[in-house]
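[1] when you get a sec, could you give me coordinates for this:
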Amino acid sequence: MKSKERYKLERAHRRVGQIRGFYKHIGIFIVINTALLLLKDKMTIAFLGNEAMNYPDAMDWIYWNAYVWGGILAIHALLVFGKIPFFVKKWEDRQIERILKEEQKSEKYE
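    Okay, here's the model as predicted:
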């Protein structure tokens, strides 16, 4: 297989891995946050004790967890689907080009 074809295949595999990782992240987010919301009273008692039920703000940690994690998930989506750092893609392309050139030079000397 030519190096350019191999490069394209490796890049496609890496891209699929990134997308698969993002979907796993979404799945974990949904499962854990659904469980937390359904079991919020029990979770609050487990983490903060029975006295926490007298304070309605004690359960806010569950919502903040979802907000913060949701923000991280949004950043992950933007990184995977290429809407934020166009410069990262250009940097990757330059690094791959440099590595391929180095490999070609080393092949000449072998």
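
[2] CA atoms for contacts and neighbours, from now on please.
    Will do.

[3] helices or strands up against whatever helix or strand residue 18 lives in?
    If you go by DSSP states H and E, residue 18 is part of helix 3-38. Of the remaining helices and strands, those touching helix 3-38 by 3 or more Cα pairs under 8 Å, 6 or more residues apart in numbering; DSSP states H and E are helix 60-80.

[4] and the helix it packs on, what's buried?
    Taking 16 or more other Cα atoms under 10 Å as the neighbour-count basis, helix 60-80 is seen to contain the buried residues 66, 70, 73, 76-77, 79-80.

[5] out of the residues you listed, which comes closest to residue 54?
    Proximity of those to residue 54 was ranked by Cα to Cα; the top entry is residue 66 with 22.5 Å.

[6] one more, so I can put them side by side:
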Amino acid sequence: METNRRNKQLIARKRVAQLKGFYIHATVYVLVNLFLTIVSVNSRMGNGESFNEALFDLDTFITPLFWGIGLAFHAVRVLGYSPFFSKDWEDRQIQKYMEEDRIHSEKYK
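    The predicted structure follows:
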């Protein structure tokens, strides 16, 4: 009984650590990309571009875009959202393979 409680506590601690890591990642993403965007826009405006030209240039958003994709994958992993491989899907696959194994083993009885 005590071991079961300890295991649940370890799992909960691991989930909290993962969630904390995601929140730190998201905070760093926002702060660093805000800084990079400000520096990039300032630099481009110093080279004669207008504010709109500097802000809406693809080069301004390339780092946030790709880093954002990585952040999205991190969120999916930590928050457990998966439209393709949900817990229900896993359970169905397990049942399917167990049934296939049962049928296969009955062939050779």
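
[7] what's the TM-score here?
    The TM-score (TM-score structural alignment, normalised by the length of the second structure) is 0.60; 80 aligned residues with a Cα RMSD of 2.8 Å.

[8] in the second structure, which residue is most central in space?
    Relative to the mean C-alpha position of the second structure, the nearest C-alpha, by Cα atoms, centre = their mean, is the one of residue 74, at 2.0 Å.

[9] and that one, what's its match in the first structure?
    Using TM-score structural alignment, the partner of residue 74 of the second structure in the first structure is residue 76.

[10] and for that match, nearest residue in space, chain neighbours not counted?
    For residue 76 of the first structure, ignoring the flanking residues on the chain, the nearest one in space by Cα to Cα, 6 or more residues apart in numbering is residue 22 at 7.0 Å.

[11] give me the number of residues near that neighbour?
    If you count neighbours by other Cα atoms under 10 Å, residue 22 of the first structure ends up with 18.

[12] and it, how far is that from residue 65 of the first structure?
    18 Å (Cα to Cα, to the nearest Å).

[13] how about residue 72 of the first structure?
    Applying Cα to Cα to residue 72 of the first structure and residue 65 of the first structure gives a distance of 11 Å.

[14] with residue 26 of the first structure instead?
    Remark: distance between residue 26 of the first structure and residue 65 of the first structure (Cα to Cα) = 14 Å.
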